[in-house]
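*Asks:* Provided below for reference: sequence and predicted model.
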Amino acid sequence: MTEENARLAKPSVRVLIVDDHAIVRKGIRALLSEADGFEVVGEADTGQEAVLRAQETQPDVILMDLLMPGMDGIEATRQITSRQPQTRILVLTSFSADSKVFPAIKAGALGYLLKDSSPEELVRAIRQVHRGEPSLHPTIARKLLQEIARPVEMQPAPEALTPREMMVLQLIAQGLSNQEIADQIAVSEPTVRTHVSRILGKLHLASRTQAALYAVREGLMDPTTAEEA
């Protein structure tokens, strides 16, 4: 197989673009058409349409605006990640306020990029999120680090995890979906969902993203493994 044929045979990253401004959607579509390895499978201009289009097109990555008429991007992210955990969401917005950042990440977004980012940064972020790696604008990463470092008063002590729960937590931190975790540890996907629920409850966390951050902060995973995920 020639190098050109190999490139063409390589599966493209399927992207759904969600933004209420047509010019933004068309600009991103044009950008991704010029980059190797991307296929734009659809567009949506509201959160409700994003949920429907995500079900129809089953994208690998969704570029999600936050401020849209009707259902906003945070609620759309929450609904999509609960129904399609294999689909990864990269927030692309103009807002860096805590009131937007933390709810979006708690809702399940794996990346958060500001619209003043360069085209190269956007392409890189999509690829990182597709690999299951968190991708954060430097401003957002700084906010999260500050939040993690801030002491939480009256926080109940986390309960000890079982060895199986610890394994699931490490796989969550590598960006694997529930189905991918189920395949790796040879259990059913509902069993993994039960493990995830117990992990969040024992650690007093609200989302998979918080669980992944907890695992990294507590040194529960090998950083080299996380880089390879």
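*Replies:* Cool, the structure landed. Numbers count the residues shown, from 1 in each chain.
*Asks:* can we go C-alpha only for contacts and neighbour counts from here?
*Replies:* Fine.
*Asks:* so for the helix or strand encompassing residue 74, what gets flagged as buried?
*Replies:* According to DSSP states H and E, residue 74 maps onto helix 73-83. In terms of neighbour count (16 or more other Cα atoms under 10 Å), helix 73-83 has its buried residues at 73, 74, 75, 76, 77, 78, 79, 80, 81.
*Asks:* of all these, which two lie farthest apart?
*Replies:* Farthest-apart pair in those is 73 and 81; separation 11.9 Å (Cα to Cα).
*Asks:* so what secondary structure elements neighbour the longest helix anywhere in the chain?
*Replies:* Determined from DSSP state H, the single longest helix within the chain is helix 189-203. Secondary-structure packing of helix 189-203 (3 or more Cα pairs under 8 Å, 6 or more residues apart in numbering; DSSP states H and E): helix 163-173, helix 178-185, helix 208-217.
*Asks:* distance of the residue nearest to residue 79 when sequence neighbours are not counted from residue 67?
*Replies:* Residue nearest to residue 79 in three dimensions, not counting chain neighbours: residue 51, with 7.1 Å by Cα to Cα, 6 or more residues apart in numbering. According to Cα to Cα, to the nearest Å, residue 51 and residue 67 sit 15 Å apart.
*Asks:* the more surrounded of those two?
*Replies:* residue 51 (23 against 18; other Cα atoms under 10 Å).
*Asks:* take a look at this one as well, against the first:
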Amino acid sequence: MAILLVDDDPLSRGALRRLIGLVEGVVVAGEAAGPEEAREGVRRFHPDAVLMDVHMGHVNGFQVTRDLVREHPGLRVLVVSVLPENPYAVEAFRAGASGFLRKEDAPRRLAEAIRTVVQGETYLSPAVAPELVRELVRSRASGLDFPSLTPREQEILELLAQGLSNKEIAAVLHSTVRTVKAHVSHVLEKLNVDDRTQAAVLALRLGLVRSQDAPYREPRSAPNEGR
């Protein structure tokens, strides 16, 4: 797997390069210190993924991510940030990133994060997941439509994004757990995702979740509740 490393700080690039060097089967194909070098690097090296720093002096890493993904559809970008504020993860996914990794997590999770995004899946540092879903339930719909979801499935998506278990969703909708479980499975299949976190990320990108005031709560899945 070939990685393009985009970071304007030579020390930070060096640290990430050394960490990548410890990951079996992964190599740094090229490095870039700014947006133009990043564009040239993607064209030249055709990387499997780009590791993108959030702040590069006066350059916004989110905008660079947005531009690269627009110019190269399907490009996988893993955003890394030294900043602890969780809303940066929200902005990363809105920009089209495939994953978000806090730099403090990199020594333990970089290998997993790289492999996850290269395989076409979504990676999210565990510590930022609650804030991402909080933003989801606060977000206003962007006007984009996802016609394959039925009105009931859209309701299910909003409720699972709030962290409700199947049992709790059933209570809200005056339905049965079995029916809710079937709806959740249909939502994941239609969105082509494997779990609720990935569904939440995609819903954020597409503006599928209406504004809500309900706070995020970790799902409390009952034994054998399944999806």
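*Replies:* Great, that's in hand. Only a predicted model underlies this, so the values are computations on that prediction, with no experimental measurement involved.
*Asks:* one step back: what does the residue nearest to residue 79 of structure 1 align to in structure 2?
*Replies:* Superposed on structure 2 with TM-score structural alignment, residue 51 of structure 1 falls opposite residue 39.
*Asks:* so what's the residue most central in space within structure 2 up against?
*Replies:* Central residue of structure 2 (Cα atoms, centre = their mean): residue 99, 4.4 Å from the mean position. By Cα atoms under 8 Å, 6 or more residues apart in numbering, the contact list for residue 99 of structure 2 reads 77, 78, 79, 92, 93, 113, 117, 122, 123, 124.
*Asks:* quick one: which of the residues you listed sit in helices?
*Replies:* Secondary structure from DSSP H places 92, 93, 113, 117 of the contacts of residue 99 of structure 2 in helices.
*Asks:* quick one: the residues you listed as JSON lines, columns for distance to residue 148 of structure 2 and neighbour count too.
*Replies:* As requested, these are exported to JSON lines (distance: Cα to Cα, whole Å; neighbours: other Cα atoms under 10 Å):
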{"residue": "92", "distance to residue 148 of structure 2": "26", "neighbour count": "26"}
{"residue": "93", "distance to residue 148 of structure 2": "22", "neighbour count": "25"}
{"residue": "113", "distance to residue 148 of structure 2": "30", "neighbour count": "21"}
{"residue": "117", "distance to residue 148 of structure 2": "25", "neighbour count": "23"}
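*Asks:* considering those residues, which is situated nearest to residue 150 of structure 2?
*Replies:* Closest to residue 150 of structure 2, out of all of those and judged by Cα to Cα, is residue 93, at 24.4 Å.
*Asks:* thinking again about what came up before, so which of the helices and strands packed on helix 189-203 of structure 1 is nearest residue 62 of structure 1?
*Replies:* Comparing those by Cα to Cα, helix 208-217 comes nearest, at 16.4 Å.
*Asks:* elements contacting that closest one?
*Replies:* helix 98-107, helix 163-173, helix 189-203.
*Asks:* tell me the helix or strand right after the first one.
*Replies:* Moving toward the C-terminus from helix 98-107 of structure 1, the first helix or strand encountered (DSSP H and E) is strand 111-114.
*Asks:* which bit of structure 2 covers that next one?
*Replies:* Going by TM-score structural alignment: strand 111-114 of structure 1 matches residues 99-102.
*Asks:* what about whatever residue of structure 2 lines up with residue 144 of structure 1, how many residues nearby?
*Replies:* By TM-score structural alignment, residue 144 of structure 1 lines up with residue 132 in structure 2. Residues near residue 132 of structure 2, counting by other Cα under 10 Å, number 24.
*Asks:* now residue 132 of structure 2, what's its secondary structure?
*Replies:* helix (DSSP: H, G, I helix; E, B strand; the rest coil).
*Asks:* which non-adjacent residue is nearest it?
*Replies:* residue 90 (5.7 Å).
*Asks:* how about that neighbour, what's its partner in structure 1?
*Replies:* So residue 90 of structure 2 corresponds to residue 102, using TM-score structural alignment.
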